[in-house]
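K.L.:
predicted model follows, preceded by the sequence.
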Amino acid sequence: MSVTIHLSGHVASVVDATVPGLISDLVASGISAGDAFLWGPAAEEEASKRLGWTQSVAVSRPLVAEIEALRAELVEKGLTRVVLAGMGGSSLAPEVIAQTAGVPLVILDSTAPGQVLSAIDGDPETGGLAQTVLVVSSKSGSTVETDSAKRAFEAAFRDLGIDPAERIVVVTDPGSPLEESARADGYRVFTADPTVGGRYSALTAFGLVPSGLAGADVGELLDEAEASLLELSIDGRENPALVLAAAIAGGEPRKDKLGLVSDGTHIVGLPDWIEQLVAESTGKDGVGILPVVLLPVSPETENPPADVQIVRFVDEAGEFHLFERHHGEVLMSGSLGAQFLVWEFATAIAGRMLGINPFDQPDVESAKIATRGLLDARPEPTPPAFSTDGVEIRTTDASLAASGTLAGVLDALWALVPADGYVSVQAYVDRLHLPQLAGLRELVAADSGRPTTFGWGPRFLHSTGQYHKGGPANGVFLQILERTDVDLEIPGRPFTFGQLIEAQASGDASVLAAHGRPVVTLTLTDPQLEVLTLFEAAQ
């Protein structure tokens, strides 16, 4: 099954007015043919090296048998617990594939020491370290979070008397430093197509190896994607990627915020993958499309702001009762493999419509540089503006703290949100122990009256972090940190996981402030207790 899209109201008119131009410009067939000039001369060099995802189904076919054979070998040895160390596109696609298939895959895309320890130790239900295989996924091989996780697991395996070469599988680009070191260490290595950027890599080894080793049917996933290839290459109104791109990037004035709602679909977690694809691809040069992951009952879905276009994922987009109830929305249904390809095509097309290069990420490196600087210098922590009920408050603008109350600080931050702006909530915590923090998004959206995103740090730095710095300068930022006695050394590094995640939060805050974005940082000194204080203040 491919993808079905139903439109009504204003968005249908926008699509009707926009798609003919995309058809006449031969955009769909041009992408399929690898035409790097579609995004203009400034983007041509980068685009010429980043269109391999259009051929990913064919290129990835031989991987299926290799993955299935390795999984059978591992299961025979009793190695049934799979942990994935990866960031951004390297972790989000496998997460969606595994969740939708209903197979267990532990995702480690955090530097919170408690979360790293949980990934290493395991639990009685899914098995412990003795039953664990670690998949290390990194295109460059130098991603600090992934490298740190690899080092921690190697040490843990050795402590149990286990040769890491028996337990570690590496996915990386050919010729990367990680490939060289992994082969030298005797690890099993899968190399991916280097002409595919990380966020477009769902149907490459980055998406398929970890989810396939966990038990997902990756051959079927490729079959689903293949079924949509022909219609995606056709320059016609029936092409779902042209329709979707027009819906999310067309119109005047353009709705520059994209509300993503899962409502009865069999696919689990797709909006989180779309969020990193669209935000990192389009959020640059002061423009962009901001994805906002919503619930069916979120404030933005109950009463959508004028600048929010809702895309609702259902299992049957053509059912009359659905589009009668959700007038003005984009209703989408279809298989997961097809959704991956449709969104990749649509995002690339949207980038062309916005006049930007959808394949680079010019502002992601700035936070990494700031983090490295803080880890090298190790400055003393900035004293809080004030503390209340166990919460330390720090702000990039002293006036935000003038009230002396947590609720007052939040109100002052919301007051800085422009009429077309948004709030970004960023939680640099162990999300396994504080999952309830995700519920803060709903309260902030209601209290601020503006679209609100929520990201687990440092995971979001590899996705929406690009939009925060490179997109429209209309966001305000709320960081949430935790103080904990739990920490873990990173073998071979002069810093711990606790120091790393703290530096990542501080580094990003400094870069945001340098870009003129207001930031409030709340540190919970007793996280389980202070979460309630935070929720009360946000109401």
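P.N.:
Nice, I can see it. Residues are numbered from 1 along each chain as shown.

K.L.:
C-alpha from now on. contacts and neighbour counts both.
P.N.:
Fine.

K.L.:
list the buried ones in the helix or strand where L260 lies?
P.N.:
L260 belongs to strand 257-262 when assigned by DSSP states H and E. Neighbour-count burial for strand 257-262 flags K257, L258, G259, L260, V261, S262 (criterion: 16 or more other Cα atoms under 10 Å).

K.L.:
the last one and L295 touch, don't they?
P.N.:
Looking back up the chat, that one is S262. Yes - between S262 and L295 there is a contact under Cα atoms under 8 Å: 7.0 Å.

K.L.:
how about the helices of the stretch 51-200 of the chain, start to end?
P.N.:
Taking DSSP state H, counting those that start in this stretch as the test, the helices found in the stretch 51-200 of the chain are 56-76, 89-101, 113-121, 144-159, 177-184.

K.L.:
most packed of those?
P.N.:
Mean neighbour count (mean count of other Cα atoms under 10 Å) peaks for helix 89-101 among the helices of the stretch 51-200 of the chain, with a mean of 25.

K.L.:
ok, the nearest residue to L295 once chain neighbours are set aside - contacts?
P.N.:
Distances taken as Cα to Cα, 6 or more residues apart in numbering place V261 nearest to L295, at 5.7 Å, with adjacent residues excluded. Taking Cα atoms under 8 Å, 6 or more residues apart in numbering, we find V261 in contact with P271, V293, L294, L295, P296, I310, V311, R312, F313.

K.L.:
what is the nearest of these to S424?
P.N.:
Of all the contacts of V261, V293 has the smallest distance to S424: 11.7 Å, by Cα to Cα.

K.L.:
the structure to be compared is supplied as follows:
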Amino acid sequence: MNPLKALFPELGQAVWLDFVARGFIAEGRLKRLVDEDGLRGVTSNPSIFEKAIGDSAEYDPALKAVMEAGDSRVIDLYEGLAIADIQAAADVLRPVYEASDGADGYVSLEVSPYLALHTDETLAEARRLHAAVARDNLMVKVPATPEGIPAIQTLTAEGISINVTLLFGQDAYEQVARAFIAGLQARVEKGGDVSRIASVASFFISRIDVTVDKALDAKIAEANDPDEKAALEALKGKVAIANAKLAYQRYKRIFAEPAWQALAAKGAKAQRLLWASTGVKNKAYSDVLYVEELIGPDTVNTMPPATMDAFRDHGRSRAAIEEDVAGAEAVMARLAKSGIDIDAIARQLVEEGVQLFVDAADKLLGAVAGKRADLLAARLNGQTLVLDEALGTESKKAVETWRASGAIRRLWAHDKTLWSGADEDRWLGWLRIVEDELGHLGDYVDFAEDVRRAGFTDAVVLGMGGSSLGPEVLAETFGHRDGFPKLRILDSTDPDEVRAVEAAVNLPTTLFIVASKSGSTLEPNVFRDYFLGRMKAVVGADGAGSHFVAVTDPGSAMETAAKADDFRKIFHGVPQIGGRYSILSAFGLVPAAASGIDVGAFLDTARTMVRSCGPAVPPAQNPGVLLGTAMASAALKAGRDKVTIIASPGIDTFGAWAEQLIAESTGKGGKGLIPIDGEPVDVPAVYGRDRFFVYLRLDGHADERQDEAVRNLEREGHPVARITLATAEQLPQEFFRFEVATAVAGALLGINPFDQPDVEASKIETKKLFDAAEAQGALPAETPLFSDDRIALYADPANAEALSGQDGFEAAIAAHLGRIRDGDYVAFLAYVARNPSHHAILQDARIALRDTRRVATCLEFGPRFLHSTGQAYKGGPDTGVFLQITADPAEDLAIPRRKLGFGTVIAAQARGDFAVLAERGRRALRVHIKGGDVEAGLKRIAAAVNAAA
């Protein structure tokens, strides 16, 4: 009989193995330890699984099998592997369990260290793991944190065997032992059996000496007296064993008390002390020190393989645990006299122990996430960050800060302190919307079939902001599908654009999707009023409502109106999701279903990214966190706050959606990222050093000129986030990636990414103007700075003073653009019909300005940008120079139930927008095109810009 095998039968100490791995079990090595060395148990922890899974390929076949059957969450992949190993090990040890009447033969599985400071979550996870493993000889490991101790008592009362981990101090051990006894007493009071409940209290050894020896070295360095130095030196390597011996004395006292004897009479088994962390870390000490000195009856020593091998080879067995208890007391007394507080060290070691296990869990889950991504291959959109050394370092710091603080788990837990601590927790419904909507998939399938059977030829979304920009991406990316209506978007109150939409459809076969979260937004309401009136005129009042669907939050004014007008169907949004985060909710899925997009496949594709950005995926492997930290770091550390979006043909409309998400979410409080969409990528010489580029590349449809231009930007040191899509159908993944990235960037910027205070200010100003116009028959008269027969210029007093002394229109434009500073951007805000001709004229002027001034440029059409980038223009950094463009309509268009038409609506919106820009002190000038010839007016404006550039 070797020394290892002799420990239990001769000295009463059970040997457990602090290690588990799949091949180790499958190849029979665990069973050999049981048979040849008398092994009586196995413990595991995140560090052990991290080494087993992360540092080898032996789990790859199992992961591949799971992924070939379908995608899975990272935490589920890990748990699937771990639980299978624990079950296999438990089955090997089952004979030991039976032979010992349930005293030994256990395998331990740890509750997630992320939950160590949360009692209720620890309870829930312990119960779940106990049920999932489904083996009587499982011990669930729960840490001896202040929050863990009540969980230990409750779980014991429920009949779950517990391995209490991270014990360092004698007082904490006594609390644990008494919690165990209280749990058994509670079980007895309810008539439960206590004879098959086992528990161990895992007292960590080597870590105590490591920490105490370090403190002793500091004391020795400070001491001047040689005798004092010698006395302190003599304590090194002694404290951990002394502490354990005194804990054993407490064990004997506690389990000799009458309260315990009453439980023992009912068959209860005492909670044994388990010596953990018994691998020696100081090479100056014997490699079997923490085995030889802690042998005693009714104890357990869980050894790593190397320590087990060493003791088998040259260990000496003796009942040492009660040797020289007085000497142990003297060691602890001398330690206290030296000024080293063992209780403080114990508390410190618990905190460090939790963090060490968190770090190991992060590494473990990161490894699983990496293997999952490799197995998904092209099914998961790729992402590569090309950053220079300085920015790369800053970005990595931000990622590590997010990891160390558990920020990704806090985000998913709706912790508002991650941002400003305002009401952010109320706006995070988008995190779980994909899974929620998959549960309602049947509703969308039924709706799609209803639309197809009805024979609608067109479906028009009437909305603004996120409610329209998301569906627009779907319409442009996925195209028209046979048997389903063509999806169109109306998000402009320009009379010509409203007329153009009406002219493009056949009203009797058109379905209108009215999208408004609150139901009180001006634009969707006037769109509804207009087209409902037109539909009544065409198909009759009784049938008009069947051509309308509402998407709105429960109980909104829109829902009330939709019921009153007998709409075909009402879909509810989620009140906890803001409009710009709503694309994966009903606001995006209803238009998708109506146009024949496979909503199930759409959501399933998005779920791939949801899982990649999940709470169990550490920041370094989390694509949303990586993009968000890179964007924010670029802005905060390098002044690169102009997030410039480049996209392959076929997915290029995604930029407008991302633009509104980033701008409206981050641009406030004088901070923010300014997204730049629609600038064709060019040579590095036309860009300033304020850019951060995001390149969405669609394999098989990439533009070679874009590819080369992006490579040149990278060569010149510009930061680039490359995102690759195998097919356009994988675009839903990007909606979620960018939502997470934007929320992360908001946290780093220190703002609330879910409110829009300056958008609301613009809405209020617009409503005030429109209501006044309705009452008085027209908007108030204005006095121009300059006017001729075709053009008029307007500005608030501050901007007018800045432009004073300029002679004529062209001079005023030149003076306004002369206000551009380094790091600024210029935004054209055009309240005219958004059509190819108008866009081309202003785009040419925009690019000329960029190329000559090296300034970022934006081209926006009103009023749609009001509900998106308008937030950043008013509330973000004061780096914008704005040229607002308005025009007299060629012909106004009346709105049913309104005194004034669309021409007044868009004019009120433009004035409201300008008023808030002025109130925020922005550099702004309004150019008004008179007489109705918009194209000629735009050409004149463009010529003046080109001349000034």
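P.N.:
Yep, it's here. Fair warning: this is a prediction, and the values are worked out from it, not measured in the lab.

K.L.:
tm score of chain vs chain?
P.N.:
Here the superposed chains carry a TM-score of 0.93, computed using TM-score structural alignment, normalised by the length of structure 1; 530 aligned residues with a Cα RMSD of 2.3 Å.

K.L.:
helix, strand or coil for the residue nearest the centre of structure 2?
P.N.:
Nearest to the mean C-alpha position of structure 2, by Cα atoms, centre = their mean, lies V740 at 4.7 Å. Here V740 of structure 2 is helix, with the state taken from DSSP: H, G, I helix; E, B strand; the rest coil.

K.L.:
what about C613 of structure 2, neighbour count?
P.N.:
Neighbourhood size, C613 of structure 2 [other Cα atoms under 10 Å]: 28.

K.L.:
map it onto structure 1.
P.N.:
Aligned by TM-score structural alignment, C613 of structure 2 pairs with L232 of structure 1.

K.L.:
my guess is that match contacts V27. True?
P.N.:
No - when contacts are counted by Cα under 8 Å, L232 of structure 1 is not listed as touching V27 (10.3 Å).

K.L.:
surely S60 of structure 1 touches A202?
P.N.:
No - the pair S60 of structure 1 / A202 is not scored as a contact, 10.6 Å apart, by Cα under 8 Å.

K.L.:
structure 2: matching residues for stretch 336-355 of structure 1?
P.N.:
Alignment of stretch 336-355 of structure 1 against structure 2: residues 731-750, by TM-score structural alignment.

K.L.:
also stretch 149-159 of structure 1?
P.N.:
Stretch 149-159 of structure 1 covers residues 527-537 of structure 2 once aligned (TM-score structural alignment).

K.L.:
the helix ranked longest in structure 2: what's the following helix or strand?
P.N.:
With secondary structure taken from DSSP state H, structure 2 has its longest helix at helix 342-376. Toward the C-terminal end, the helix or strand that comes next after helix 342-376 of structure 2 (DSSP H and E) is strand 382-386.

K.L.:
filter the contacts of V261 of structure 1 to the buried ones?
P.N.:
By 16+ other Cα under 10 Å, those give P271, V293, L294, L295, I310, V311, R312, F313 as buried.

K.L.:
which ones among these map onto strands?
P.N.:
Among the buried ones among the contacts of V261 of structure 1, the ones falling in strands (DSSP state E) are V293, L294, I310, V311, R312, F313.

K.L.:
now render the residues you listed as JSON lines, adding distance to L22 of structure 1.
P.N.:
As requested, those are arranged in JSON lines below (distance: Cα to Cα, whole Å):
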{"residue": "V293", "distance to L22 of structure 1": "28"}
{"residue": "L294", "distance to L22 of structure 1": "29"}
{"residue": "I310", "distance to L22 of structure 1": "22"}
{"residue": "V311", "distance to L22 of structure 1": "21"}
{"residue": "R312", "distance to L22 of structure 1": "24"}
{"residue": "F313", "distance to L22 of structure 1": "24"}
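
K.L.:
what ranges do the helices span in the stretch 201-350 of structure 1?
P.N.:
Counting by DSSP H, counting those that start in this stretch, one finds helices in the stretch 201-350 of structure 1 at the ranges 205-214, 218-232, 240-249, 270-282, 299-302, 320-325, 336-354.

K.L.:
return the most buried member of those.
P.N.:
Most buried of these, by mean neighbour count (mean count of other Cα under 10 Å): helix 205-214, with a mean of 29.
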